[in-house]
Structures are given as C-alpha cells and as structure tokens.
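# predicted model and sequence follow; I will ask about them next.
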Amino acid sequence: MNAHFGETYAESWARDYVLAPLGGRTVVQALADGENAKTVWRAVCQVEDVSSKLR
C-alpha cells in the first residue's frame, strides 16, 4: 500500500476507507478480524487503479 498511496496516505486510507469487497470493513478492520493479507490486497486492487507491477 505504501508503494501505491505513499506512506502517510496509505495509513490513513487503510484506517478510513470502507471497502465493499471486504464486507463494508476497512483494511485495518479486515486484518484485525484475521482476514488474509492477500485477500485484503486483492480487495484494494478492485477498488483502486493499482499498477499491474504492484498487483
């Protein structure tokens, strides 16, 4: 996420942005709930235009 958003914004985005593919949870909430990091990253890629190099 740091490579895509930048270090400061990545932290804020992960904490504040609610993702439908994660059941209406944020990245932070999903990871705290035990969701697999790859699953979370795939959800981020679904809602953001992440470079193919970072996918």
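Sure, I can see it.
# only C-alpha atoms from now on, for both contacts and neighbour counts.
Fine.
# ranges for the helices of the protein?
Applying DSSP state H to the chain gives helices spanning 2-5, 7-16, 27-32, 37-47.
# please compare the first structure with the one that follows:
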Amino acid sequence: MRNREFWQLVDEVFGPAYGRTLIREQVLPRLDDRTPAQALEAGVDPRDVWHALCDALDVPDTQRWGADKHRQAPPRR
C-alpha cells in the first residue's frame, strides 16, 4: 500500500475530518504506543498502520477497503 492509498482509505472509511484526528491522536499499542502519524513518520509500512488502526477501532473487513467494490484488499502480513 502506498501513502496515497492509505490517505484515500482514511478519508473514505472515517471521513476527512475524523480520519485526520484519528491519525494524529489515536495511540495504538500494536504500533509501540505511537499514533498512526508517528508510525508513518518512523517508516512503518502504511498497510501495517492501516490494519492496526482498523483492528483497534473494530472496523469490519468488509468496510476496510472503502467504497470501491472492485478493489482487491492487499494481503495481511
């Protein structure tokens, strides 16, 4: 997953305003108690950040990949 795709999914799944707040403020134990923004800045793969955020917020797999029904979900590591 590229950074651009990560941000598109943040906007689609959480909405632009709430999504940006989550990225700046949601501390995730799975990311060594960093926010998604801190993890991305530290070089963590955007896919791993995305999964950690969605898992923490109990986003169902069916809603994790936005509105494009033809988009194939990248494999989890």
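Nice, thanks for sending it over. This is a predicted model, so every value here is computed, not measured.
# spatially central residue in the second structure, please.
Trp50 (2.5 Å; Cα atoms, centre = their mean).
# what lines up with that one in the first structure?
Applying TM-score structural alignment, one finds that Trp50 of the second structure aligns to Trp41 in the first structure.
# go on, Pro16 of the second structure?
Pro16 of the second structure maps onto Glu7 in the first structure, by TM-score structural alignment.
# check contacts around Val27 of the first structure.
Taking Cα atoms under 8 Å, 6 or more residues apart in numbering, we find Val27 of the first structure in contact with Ala14, Arg15, Tyr17, Val18, Leu19, Val40.
# state the distance from the equivalent of it over in the second structure to Asp11 of the second structure.
Per TM-score structural alignment, the equivalent position to Val27 of the first structure in the second structure is Pro36. As for Pro36 of the second structure, its distance to Asp11 of the second structure is 14 Å (criterion: Cα to Cα, to the nearest Å).
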